[in-house]
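Student: Provided below are the primary sequence and the corresponding predicted coordinates.
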Amino acid sequence: MLGFVPSHEGFERALQRPSWCTFHVEPAGGAGESYGAAMSVTHEVTNQAPPLAGHDPIAGDAALAEACVRHADAATLDSLKALGALAGSEQAQEWGRLANENPPRLRTHDRYGHRVDEVEFHPVWHDLMRTAFEHGLAGAPWTSPEPHAHVRRAVGYLGWTQAEMGHACPVTMTYAVVPALRRAPELAARYEPGLTATAYEFGLAAPAGKRGLVAGMGMTEKQGGSDVRANASRAVPQADGSYALTGHKWFTSAPMSDLFLVLAQLDEGVSCFLVPRVLPDGTRNVFRLQRLKDKLGDRSNASSEVEFDRTTGWLVGEPGRGVPTIIEMVNMTRLDCVLGSAATVRAALTQAIHHTRHRRAFGALLADQPLMQNVLADLAVESEAATALAIRLAAAVDAGEQDFLRLAGAAAKFWVCKRTPTVVAEALEVLGGNGYVEESGLPRLYRQAPLNSVWEGSGNVIALDVLRALGRSSASLAAVRAELDLAGGADPRFDAAVNRLTTELADPEALPLRARRIAGLLALCLQGSLLLRFAPPTVADAFCATRLGGDGGAVLGTLPAGTAVTGIVERSSVSAA
């Protein structure tokens, strides 16, 4: 039997070398040897990447910084300096880790048996939320006097959410609710000041008394999913002008929010309602949280099932026109789906490059080995294309380009979100077994990667929406074609892809069957147009060679011989804050 007796001399050495602790190993009844001396040799850490911290994912990302200056100006980029420094800090990374390892908890009742329906969060969740709101990433752009407010917000959102993506859901909901709520001017006048504030105040209280408000959304019901016209929740008009809602919501985003847009049936059809958690007189509205969803990813954020029982709400928009009304909100969440996916891709790429610049294999750094350079460069091309398109969509919001946004936003949502799991999986593989371990952060990114492709409409729903945008408004197609024409003649592979798109659209037979093909090609042509005009020629050439020609980039790391892979990877290396 062995007895482990601490050595005083060993303790002193351990204090000087905290990576291991010396123990005196002494068999019962006999002299021992220094266990720590042996362990110090076998546990010496070599050939491992140091922690990634101290970089700036906003100004330090060339593609993102250039897009910000291109669609806004240098002053806009400079205004995000503090946020960028925090986003790449060890502190923000720790917030992200703790928020996901300590997911929210539902409290349905208090100790006395009263129904409370509250969600409790780890304290760092509130740090993440407070940072996002105070830096204007929620509803602030809608009342900002700055001409590039939506671009600024998009750039900040793409950089900041690389630290933690789950809290981005309520940030997005708060941003997206404002244009929809404006269909009810009286309600907008009452609640918009709180929704556009740069203050975060957690807790259930009368909305008028809070410095800042958070919004959520409840569309989906268990019998309908994306088919919201099958919703069974009913609304009954009341004498005071409000409505009493009764029904069940299968997915309600961010249930701890102050306000929600929800859909319910009137005699005229599906209608949209504003439902507060706390009524104007300070009493609790009936908003019964049945359970929190146990999700694949997005674990720091709460998603719930909610029961309405004569719950008070106010009509937003016209009776029976709930879907067009809430689409105002969905269009803005769609933008953030693209931004969030671009952020996830960028975060995975940053981890992959960092790892390969410190890890050696077969006698050389991974970053110096040709095949690894090909993989990293291909990941970088994907990231730059996603970033360029995402910020272009935000610029369309600033410019009021609704026709462009209607079609381009749907196509981008389909393609960028659909590509994200593939890209993150490849980045995880760059780290090998290290990437499969939770501490690396890549498993969290991998679980998060499919979310935006499911949120507010899966791939099929969005692809079919692309067809609706094409069919209902020739102005949308004309606006997108004008964007593509700006790069006409710049590269024959791009011109050929645009011609293929034209051919696809000219053949109306079995369009739904080809909806994914059309949506993907449309997004690729938009990305190609942007890269050909604004990215370095090496990046644009690699994109055109693989995404518009070749195998379409289906397998990453297959850039053709002659591609300037070293330069592409160097461009995508983030710099310090």
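Tutor: Great, that's in hand.

Student: C-alpha only now, for contacts and for neighbours.
Tutor: OK.

Student: Please report the distance of the residue most central in space within the chain from Leu451.
Tutor: Residue closest to the mean C-alpha point of the chain, counted by C-alpha atoms, centre = their mean, is Gly340 at 2.3 Å. Using C-alpha to C-alpha, to the nearest Å, one gets 10 Å for the distance from Gly340 to Leu451.

Student: now Glu328
Tutor: In this structure, Glu328 lies at 21 Å from Leu451, with C-alpha to C-alpha as the measure.

Student: Among the two, which residue is more densely surrounded?
Tutor: Comparing Glu328 with Leu451 by other C-alpha atoms under 10 Å, the one with more neighbours is Leu451, at 22 against 18.

Student: buried stuff in the helix or strand where Glu570 lies?
Tutor: Assigned by DSSP states H and E, Glu570 belongs to helix 565-571. Within helix 565-571, the residues scored as buried using 16 or more other C-alpha atoms under 10 Å are Val565, Ile568, Val569, Arg571.

Student: Same question for stretch 473-486.
Tutor: Neighbour counts using 16+ other C-alpha under 10 Å place Ala475, Ser476, Leu477, Ala479, Val480, Arg481, Glu483, Leu484 of stretch 473-486 among the buried residues.

Student: I figured the first one hits Gln402, correct?
Tutor: The one in question is Ala475. No - using C-alpha atoms under 8 Å, Ala475 is not in contact with Gln402, being 9.5 Å away.

Student: which SS class is Gly247?
Tutor: Taken by DSSP: H, G, I helix; E, B strand; the rest coil, the conformation at Gly247 corresponds to strand.

Student: got the contact list for it?
Tutor: If a contact means C-alpha atoms under 8 Å, 6 or more residues apart in numbering, then Gly247 has Ala232, Ser233, Arg234, Glu307, Phe308, Asp309 as its contacts.

Student: mind listing which of those residues are in strands?
Tutor: Judged by DSSP state E, those include Arg234, Glu307, Phe308, Asp309 as members of strands.

Student: okay, now the third one: neighbour count?
Tutor: Around Phe308 sit 19 other residues, with neighbours defined as other C-alpha under 10 Å.

Student: now swap in Thr563 and tell me
Tutor: Using other C-alpha under 10 Å, Thr563 has 16 neighbouring residues.

Student: next up, a second structure to put side by side with the first:
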Amino acid sequence: MSQMTDQACPSQWAETHQVFNQPTPLENYNAFSSDLTLQHWMQVFAGGWGHSRCLAYGKAVGHELLQAGFLANKYKPEFNSHDRFGHRIDQVDYHPAYHQLMETAIESGYHQLPWQQPSEGANVVRAALGYLHAQADPGTGCPLTMTFAAVPTIRQQPELANVWLPKIFSRQYEPDNKPFFQKAGVTIGMAMTEKQGGSDVRANTTIATPIKKQNSGLAYELVGHKWFCSAPMCDAFVVLAQAKGGLSCFLMPRWRPDGCKNQIFIQRLKNKMGNVSNASSEVEFRGALAWLVGEEGQGVPTIIEMVALTRFDCIIGSAALMRQAVAQVLHHTAGRQAFGRSLQQQPLMQNVLADLAIESEAAIALGMRVAFSLDQQGQEHHQSFVRLATAVGKYWVCKRVVQHSYESMETIGGVAVVEDNILPRLYREAPINAIWEGSGNIQCLDVLRAIHKQSTTLEVFFQEIMVSKGSDKYLDNVIQQLKQMAVKLPQISVDDAQWQARQFVEKLALALQASILINEGESIIADAFIAGRLAEPHYQYGTLPASINAVAIIERAMPQLGDK
């Protein structure tokens, strides 16, 4: 065989092309210092004192927690019913990245800040921490939210509160599968939904039978099932079951006080499209020990504040998805050329980017405004506002994020559908908050119920948006439409009111966002929001009028990467 020549095998064949015109990944940055909009709304609503805490957390989110989020979602939770010797253990095993996310959040005090430091701005700062955390991984936000939100419910039973609240308030994360009384810190889950009832928890069939008075409270034995039990490795669960007096609320520990495993049996983990790092399970109770919280028959009133707080966190979580998407698309388009200039310099692209940025800022503005009222404990005006604004915000923001995440993917292009990118995860996550904790229809029914139960609730909401009356003719027009609809609601049938509910709630949401942006935001954002949502409503992102200052809006939302 003749010897191969250099001409027959040129070395340059090993290289087919050079990689250029590709942006760097958005990583190793500070998710807080790079976000001017979050800093603005924290300051506006009395959360400025939490700047240093959020700065530290933002650095973690943009560095190690960002990578942990990828790992915790790549390596799903695994369920093991028995150990290798045949003992029933009902254990869910997580990737270490999941525990890293949980530990960092709990050490920050995210799960207990307003309870331990009930000062003005505490809920705002906590919302900011949650907003940052969800940009790394929304899934771990589920047990963190439930642990935080369970406090008002558990407080209604003093003997339980004395045992559990010190452990809930601890900033020590202990994931080991062992009894709660051996731990310094615990997490709380919830198990309410059943197959036949869904959102209609009054259709629950789980039966609660009283046993006897124990040191921790009135003990019951529960027999039944739950179609969704989130975060099944929590140390206790808030559960609804039918007692003799009607639907009642219970606290069910994973381990009994005698050190035995409680009769909670995991059937399987849900194979979900999103929220993958968080285990969601189907469970059965076969005589499980649980303690009554509140009174028999008062299950829904007992948990109502817990549910409201988890719904509020859905707003913040959806706003966080929008922010992460905006940060990604702005960073990407700044580093990529097309047709002879940067993507960000293309007028059509500028329209889309500005529109996505406006949606993102309007979402966090609404969330922070609600957080501000959460901090005004005991003030009837703010309590009424939270009651309605939470349902309105949960309906609107959690729906808007779905289209927002898709449009962000399209803005980046083909690389956005590759799993190495965070956008596919945001897209799969986007519908979750709209569906969980009460779907859109449930939120609309809640709005109607709140208005019917206490007419002053709507009056308080109108007072909020009326502050901006006269600032813009288009907002004035929407306010007038809302007033006309509000007058007619008591005069029409229940079916007709429900038929119009989504239209009514949508207008409430847009009016509230516009009012907040006018009163407390930057004029360039308020003007563009009104132009695109109220003056000339559009159906796709990127259809803003030419009068808006797209460049300034993009610059405001652009990740500031100077401080890492």
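Tutor: Received it, and whenever you're ready, just let me know what you need. Here the structure is a predicted model, which is why all the values come from computation and not from measurement.

Student: Can you find the partner of Leu510 of the second structure in the first structure?
Tutor: In the first structure, Leu510 of the second structure lines up with Leu524, judged by TM-score structural alignment.

Student: cool, Gln182 of the second structure as well?
Tutor: Superposed on the first structure with TM-score structural alignment, Gln182 of the second structure falls opposite Gly209.

Student: Please tell me I have it right and Pro237 of the first structure contacts Tyr243.
Tutor: Yes - using C-alpha under 8 Å, Pro237 of the first structure is in contact with Tyr243, at 4.4 Å.

Student: ok so, going back, give me the stretch of the second structure that the helix holding Glu570 of the first structure matches.
Tutor: The aligned range for helix 565-571 of the first structure is 550-556, by TM-score structural alignment.

Student: Strands along the stretch 151-300 of the first structure, start to end?
Tutor: Taking DSSP state E, counting those that start in this stretch as the test, the strands found in the stretch 151-300 of the first structure are 215-220, 234-237, 243-253, 259-266, 269-276, 288-292.

Student: So which of these is nearest His114 of the first structure?
Tutor: Closest approach to His114 of the first structure among the strands of the stretch 151-300 of the first structure (C-alpha to C-alpha): strand 288-292, 11.9 Å.

Student: Tell me the residues of the second structure aligned with that closest one.
Tutor: With TM-score structural alignment as the criterion, strand 288-292 of the first structure aligns to 265-269.

Student: post-alignment, that stretch versus the first structure, mean distance?
Tutor: Once fitted to the first structure, stretch 265-269 of the second structure is off its aligned match by 0.3 Å on average (mean C-alpha distance after the TM-score superposition for the first structure).

Student: Need the contact partners of that stretch.
Tutor: For stretch 265-269 of the second structure, contacts defined as C-alpha under 8 Å, 6+ apart pick out 78-79, 81, 90, 232, 279-286.

Student: my guess is the match of Leu510 of the second structure meets Arg547, correct?
Tutor: Yes - using C-alpha under 8 Å, Leu524 of the first structure is in contact with Arg547, at 7.1 Å.

Student: The longest helix along the second structure vs the first structure, mean deviation?
Tutor: Identified as the longest helix of the second structure according to DSSP state H is helix 299-334. Superposing on the first structure and averaging over aligned pairs (mean C-alpha distance after the TM-score superposition for the first structure), helix 299-334 of the second structure comes out at 0.6 Å.

Student: Tell me what angle that helix forms with helix 550-557.
Tutor: Helix 299-334 of the second structure and helix 550-557 are oriented at 120 degrees to each other (axes from the mean of the first three to the mean of the last three C-alpha atoms, to 10 degrees).

Student: Show me which residues of helix 299-334 of the second structure are buried.
Tutor: If you call a residue buried by 16+ other C-alpha under 10 Å, then helix 299-334 of the second structure has these buried ones: 299, 302-303, 305-333.

Student: In the first structure, what range does it match?
Tutor: Helix 299-334 of the second structure maps onto residues 322-357 of the first structure, going by TM-score structural alignment.

Student: any idea how far that stretch is from the chain center?
Tutor: Here stretch 322-357 of the first structure is found 4 Å from its chain centre; the criterion is C-alpha atoms, centre = their mean, to the nearest Å.

Student: again with stretch 106-113 of the first structure
Tutor: Centre-to-centre, stretch 106-113 of the first structure and its host chain are 32 Å apart (C-alpha atoms, centre = their mean).

Student: residue range for that stretch in the second structure?
Tutor: Using TM-score structural alignment, stretch 106-113 of the first structure lines up with residues 79-86 of the second structure.

Student: what about the matching stretch, how long is it end to end?
Tutor: Terminal residues of stretch 79-86 of the second structure lie 15 Å apart, using C-alpha to C-alpha.

Student: ok, and what's touching that stretch?
Tutor: Residues contacting stretch 79-86 of the second structure (C-alpha under 8 Å, 6+ apart): Arg88, Ile89, Asp90, Gln91, Val92, Asp93, Ile266, Arg268, Leu269.

Student: Skip the chain neighbours and tell me the closest residue to the second one.
Tutor: What that stands for is Ile89 of the second structure. Once flanking residues are discounted, Ile89 of the second structure sits nearest to His82: 5.1 Å by C-alpha to C-alpha, 6 or more residues apart in numbering.

Student: What of the fourth one?
Tutor: Take Gln91 of the second structure and drop its neighbours on the chain: the residue closest to it by C-alpha to C-alpha, 6+ apart is Asn80, 5.2 Å away.

Student: Check which helix or strand the one you found maps to.
Tutor: strand 78-82.

Student: Tell me roughly how far whichever helix or strand comes after that strand lies from the first structure on average.
Tutor: Scanning forward in sequence from strand 78-82 of the second structure by DSSP H and E, the next helix or strand is strand 88-93. Here the mean offset of strand 88-93 of the second structure against the first structure after fitting is 0.3 Å, by mean C-alpha distance after the TM-score superposition for the first structure.

Student: What residues in the first structure pair up with the helix or strand that strand 88-93 of the second structure is followed by?
Tutor: Next in sequence after strand 88-93 of the second structure, counting helices and strands by DSSP H and E, comes helix 96-108. Aligned by TM-score structural alignment, helix 96-108 of the second structure falls on residues 123-135 of the first structure.

Student: returning to what we had before: so for Leu524 and Arg547 of the first structure, which residue has more residues nearby?
Tutor: Taking other C-alpha under 10 Å, Leu524 of the first structure and Arg547 do not tie; Leu524 has more neighbours (27 against 23).
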